[in-house]
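>>> Next come a sequence and a model predicted from it.
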Amino acid sequence: MTTRPLDYSFTAPIEKDGAFATFVTVPGSAELLGTRRPVRIGGTIDGHPFTATLMPSGAGPHWLPIKQALCKLIGKSQAGTEVSFHLAERLS
């Protein structure tokens, strides 16, 4: 599948719970992506490039897991800390 451009920005608090050590909930993601399945995306987190797989929460929006290396890079890992995202492309 070829990549498709996205242009979606949001700010969300870091969450820590369940299957992913550190993640954020992507508001409106099921509507934005047209699916409740896993979707690989690329973009920026606090201005730093990243790729990740959005995981369906089962209740609507997707969860975006944040790898520990990215948490260190942006200097944020505490639950409740606000992080800014820009989703630039859909990779799957």
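Received the coordinates, thanks.

>>> Could you use CA atoms for every contact and neighbour count after this?
Fine.

>>> Look up the closest residue to Gly42, ignoring the ones flanking it.
With sequence-adjacent residues excluded and distances taken as Cα to Cα, 6 or more residues apart in numbering, Gly42 is closest to Thr51, at 4.3 Å.

>>> Does the one you found touch Val39 like I think?
No. Thr51 is beyond contact range of Val39, at 10.6 Å (criterion: Cα atoms under 8 Å).

>>> Show the contacting residues for Glu15.
Thr22, Phe23, Val24, Thr25, Ala79, Gly80 (Cα atoms under 8 Å, 6 or more residues apart in numbering).

>>> ok, and here's another one to check against it:
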Amino acid sequence: MTKTADKIRFKANLSRPASPKSATWTFLVLPASASTKLPTRSMTSVEGTLNGHPFQATLEPDGQASHWLKVPRALREAAGAAVGDSVTLTIAPVGQEPEPKVPADLRQALAADPAAGATWADITPRARRDWIAWITSGKQAQTRGKRLAVAIDKLASGQRRACCFDRSGIYGKGFGAPQAAA
């Protein structure tokens, strides 16, 4: 983890998402006072501890100028926490952004277009994550397919960033924390 001065400490409540009802993961919304200390209102990777148990994760924007964290069941259990508990977190931005998981359809399209693949290989992990988020944020399969085709064309022409993509969700409300189960 980074130096002590860079660490952000806070408490948050664990919630279970309302949908799907079978979800075994939990989430928490960062308090605004913690979120504002992060370098960006958009997706940002952090390392830290949850009730003293170490983790590394990517915080998601909540569309309200803050962030939320998906807490997998294994992390919650290792930290000895349950739904409804208040947990203590200490986080700091990671030194180097991790590589995002590339969806199979995008991976295949990049392999089929050498120019797009070359640009993809040359951009930062954060830029790759933006492209993935833009492609996958379409609600319908048709929209996702169109975005995938546009992304490959733009990458093949050397465009390095997803155009007009609001990474924070503040302006387009494209992101949000899950709704908590009652």
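Structure received. Keep in mind the model is a prediction, meaning the values are calculated, not measured.

>>> And the TM-score between them?
Once superposed, the chains reach a TM-score of 0.80 (TM-score structural alignment, normalised by the length of the first structure), with 88 aligned residues with a Cα RMSD of 2.2 Å.

>>> quick revisit: among the contacts of Glu15 of the first structure, name the buried ones.
For these, a burial check counting by 16 or more other Cα atoms under 10 Å picks out Thr22, Phe23, Val24, Thr25.

>>> Would you agree the first one is in contact with Leu70?
No. Using Cα under 8 Å as the test, Thr22 of the first structure is too far from Leu70 to be in contact (10.3 Å).

>>> on that earlier part again, would you format the contacts of Glu15 of the first structure as a markdown table with distance to Ser57 of the first structure included?
Output for the contacts of Glu15 of the first structure, formatted as a markdown table (distance: Cα to Cα, whole Å):
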| residue | distance to Ser57 of the first structure |
| --- | --- |
| Thr22 | 14 |
| Phe23 | 11 |
| Val24 | 11 |
| Thr25 | 9 |
| Ala79 | 18 |
| Gly80 | 19 |
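
>>> Tell me which of these persist in the second structure.
Checked against the second structure using both residues aligned by TM-score structural alignment, their matches' Cα atoms under 8 Å, these keep these contacts: Thr22, Phe23, Val24, Gly80.

>>> before we move on, the earlier item: so of the buried ones among the contacts of Glu15 of the first structure, which ones are in strands?
Among these, the members found in strands (DSSP state E) are Thr22, Phe23, Val24, Thr25.

>>> Many thanks, we can stop here.
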